[in-house]
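[1] Model the following, please.
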Amino acid sequence: MTTETLRVPLNRPPRHLPRRIVVFATLLFFAVVFAMPLLWMVSASLKPENEVLQTPPTFIPSTYQWVNYSQAGDGLLPFFLNSVKLAALNVGFLLLFASLAGYGFARLNFAFKNLAFALLLSTAMIPSMVYLVPQYMLFREMGWIDTHYPLWIPNVLTPVFGTFLLRQAFRGVPMELEEAAKLDGASTFGTFWRIMLPQVKPALAAVGALTFMGSWNDLFGPLIFLNSTRLQTMPIALALFKGEYFTQTNLMMAAATLTILPPLLLFLLAQKYFVQGITMSGLKG
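    Prediction:
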């Protein structure tokens, strides 16, 4: 019996190495292109005013003006607190209502369930501009104009996207868990709260992150429904930095940098759950 020695070339590159290099270089190029505005914003926030729009542009400031952040931050605290309040209300109540609706559409049997779900999804195709005027007139009759109610109550009572994602997530949970809970005497709400809801934490994190960013970046809602400066949010505060005849661009960029920090930190901390939740929500149709 003879044995043959296998010779493996040590210096031979992997078969797909050139392709991977091209893909990596392409992705790196687009990453740099998309990061350029962000880098310019941070750079401009640290420059003196006369260097922000100079030609040719420079990314590295001649002197780092950290005082720009303290000047831009003066007076931003009320706007920041309003944004935090609205984001917390939107995230908390939307997760509550969307999870209940998603569980109902995924697990409970009732008449015309599929039709009701189709009608719910169809409402997402109606542009918000169509019902803006009737909505404003309704809120005016209810006394909600110049209050925070229009900025969170309609959102949490119509959680179409959140309901869809959480329905898909609940449908991906094995039926055996729910059946075992029922055999142990758990009620429908007890099964939902103690058994099913912990199984879809990644989907909850994804919906919560998307809701937070939507509320935090909302400019149109406060612009339409709020009149008092004390009730305005961070996007409106950024618009106030733009004067009629003169704009301090470096202070505006410093304020913009401060504004994006909360959603950026949230995404970095919840990135794992965000991606996992989006993936999990699409496993079962």
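[2] C-alpha from now on. contacts and neighbour counts both.
    Fine.
[3] and the residue lying closest to residue 266 once chain neighbours are set aside, what does it touch?
    Here the nearest residue to residue 266 in space, its sequence neighbours aside, is residue 209; by C-alpha to C-alpha, 6 or more residues apart in numbering that works out to 7.2 Å. With contacts defined as C-alpha atoms under 8 Å, 6 or more residues apart in numbering, the neighbours of residue 209 are 266, 267, 270, 274.
[4] what packs against the helix or strand encompassing residue 277?
    Secondary-structure element containing residue 277, defined by DSSP states H and E: helix 249-281. For helix 249-281, the packing partners by 3 or more C-alpha pairs under 8 Å, 6 or more residues apart in numbering; DSSP states H and E come out as helix 17-45, helix 49-52, helix 67-73, helix 160-171, helix 201-216, helix 234-240.
[5] Let's see this one next, to set against the first:
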Amino acid sequence: MSATTTNLKSADASASYRLLQWLAAIALTLFGILMLLPFIWMILSTFKPENEVLSIPPTLWPETFTLGNLEKLFVTLNFGVYLRNTLIIVLFSFVGLFFNAMAGFGFAKYKFKGREPLFYMVLATMMIPAQVTMIPVYLILNSMQMTNTMIGIILPALVGAFGIFLFRQFMATIPDELLEATRLDGASEFRTFLQIALPISKPILSVQAILTFIAGWNSFLWPLIIANDENLYTLSVGLALMKSQTNQNFALQMAGATLMVLPIIIIFIIFQRHIIENYTISGMK
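    Predicted coordinates for the structure are as follows:
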């Protein structure tokens, strides 16, 4: 009798637990849809005419589908030039990411005089806000006649202490025996780094690639300060200037915001598996 009662209680508890799981899943799904709704409306508003964007009640799906907003962005508002500049910055940011990985490998696997003090100096630069160094960097670049140039925009952000720190911490866990075996096979130091250390660091490399892409894609303050030529502006700067240029054209602003956000979402979706792997590896260590 007691065993039957225990089984009934266990069945009731299991049913209650499943019911709570279903209720939690439904609540989270509804909450997720509510969170995504403004984002979806922004993307769909890219393909609506201005009067439909301002209509009350608002429509989710475009009643009149148009590509006029995107056409105006690239033909009238010079967004093609802004996109080109942004892609150039992103491209060189990935070159800087490669330099960060090389520096991290050097700090992790090579013993040289002054290695620790030099590494601590690199870490100390993380404590200094970027806004504090903008004026000195601007004056240095101005003395080198690099203001209002693409090189002046790219150079200060080419390498960073945070990236060097992450690569150094990760690559320090690579077994020295594996690197020595590669060297005994006749591989050069650069080949050892390129074919052994870099592939092993794929999880942290993927995370840094996402952060690097986001930082380069969202470049705003520094290009705005150092460049006074509109042909050197980035998408972020162009989007900020759009408000005065388009006289409160919300359909165009939705198109510009979509152009800014979608690539970041796509990059995150592509690399999210590696981010999860990185957190897993970090937890195991």
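[6] Between the helices and strands packed on helix 249-281 of the first structure, which one is closest to residue 153 of the first structure.
    Relative to residue 153 of the first structure, the nearest member of these by C-alpha to C-alpha is helix 201-216, separated by 11.9 Å.
[7] Now the very next helix or strand once past that closest one on the second structure. Mean distance?
    As assigned by DSSP H and E, the chain's next helix or strand after helix 201-216 of the first structure is helix 220-225. Comparing helix 220-225 of the first structure with its match in the second structure after superposition yields a mean distance of 0.9 Å (mean C-alpha distance after the TM-score superposition for the first structure).
[8] Residues touching helix 220-225 of the first structure, excluding its own?
    With C-alpha under 8 Å, 6+ apart as the criterion, helix 220-225 of the first structure contacts 136, 145, 146, 147, 150, 151, 232, 233, 236.
[9] can you rerun that using 10 Å?
    The contact list for helix 220-225 of the first structure, computed with C-alpha atoms under 10 Å, 6 or more residues apart in numbering, reads 132, 136, 139-140, 144-152, 215, 228, 231-236.
[10] Same check for the contacts of residue 209 of the first structure, but in the second structure.
    Shared with the second structure under both residues aligned by TM-score structural alignment, their matches' C-alpha atoms under 8 Å, the contacts from these are 266, 267, 270.
[11] From residue 203 of the second structure, how far out is residue 88 of the second structure?
    Going from residue 88 of the second structure to residue 203 of the second structure by C-alpha to C-alpha, to the nearest Å gives 25 Å.
[12] Ok, residue 153 of the second structure next?
    When C-alpha to C-alpha is applied, the distance between residue 153 of the second structure and residue 203 of the second structure equals 29 Å.
[13] Please apply the same query to residue 86 of the second structure.
    For residue 86 of the second structure, the distance to residue 203 of the second structure under the criterion C-alpha to C-alpha works out to 25 Å.
[14] How about residue 253 of the second structure?
    Using C-alpha to C-alpha, one obtains 36 Å as the distance from residue 253 of the second structure to residue 203 of the second structure.
[15] now residue 52 of the second structure
    45 Å.
[16] the more surrounded of those two?
    Remark: of residue 52 of the second structure and residue 203, residue 203 carries more neighbours, 22 against 18, as counted by other C-alpha atoms under 10 Å.
[17] returning to what we had before: any idea which of the helices and strands packed on helix 249-281 of the first structure is most buried?
    Using mean count of other C-alpha atoms under 10 Å, the stretch among those with the largest mean neighbour count is helix 160-171, at a mean of 24.
[18] I'd like the next helix or strand past that helix.
    In the C-terminal direction, the helix or strand that comes right after helix 160-171 of the first structure (DSSP H and E) is helix 175-183.
[19] Next, the mean deviation of that next one compared to the second structure.
    Helix 175-183 of the first structure differs from its equivalent in the second structure by a mean of 2.7 Å after superposition (mean C-alpha distance after the TM-score superposition for the first structure).
[20] What helices and strands are in contact with the helix or strand following that helix?
    Moving toward the C-terminus from helix 175-183 of the first structure, the first helix or strand encountered (DSSP H and E) is helix 188-190. Taking 3 or more C-alpha pairs under 10 Å, 6 or more residues apart in numbering; DSSP states H and E as contact, the helices and strands that helix 188-190 of the first structure lies on are helix 77-107, helix 175-183.
[21] quick one: the longest one to helix 201-216, angle?
    Calculated by axes from the mean of the first three to the mean of the last three C-alpha atoms, to 10 degrees, helix 77-107 of the first structure forms an angle of 140 degrees with helix 201-216.
[22] With the shortest one instead?
    Relative orientation of helix 175-183 of the first structure with respect to helix 201-216: 100 degrees, computed using the same axes, to 10 degrees.
[23] Kindly spell out which helices and strands sit in contact with helix 175-183 of the first structure.
    Using 3+ C-alpha pairs under 10 Å, 6+ apart as the contact criterion, the secondary-structure elements in contact with helix 175-183 of the first structure are helix 188-190.
[24] residues touching the residue nearest the centre of the second structure, list them.
    If you average the C-alpha coordinates of the second structure and look for the closest C-alpha using C-alpha atoms, centre = their mean, you land on residue 214, 2.8 Å from that point. Taking C-alpha under 10 Å, 6+ apart as the criterion, residue 214 of the second structure is in contact with 90, 208, 261, 263, 264, 265, 267, 268.
[25] Looking at those residues, spot the one nearest residue 111 of the second structure.
    For residue 111 of the second structure, the nearest member of these is residue 208. The distance, counting by C-alpha to C-alpha, is 25.0 Å.
[26] so the closest one touches residue 163, yeah?
    Yes. In this structure residue 208 of the second structure lies within contact range of residue 163 using C-alpha atoms under 10 Å: 7.0 Å.
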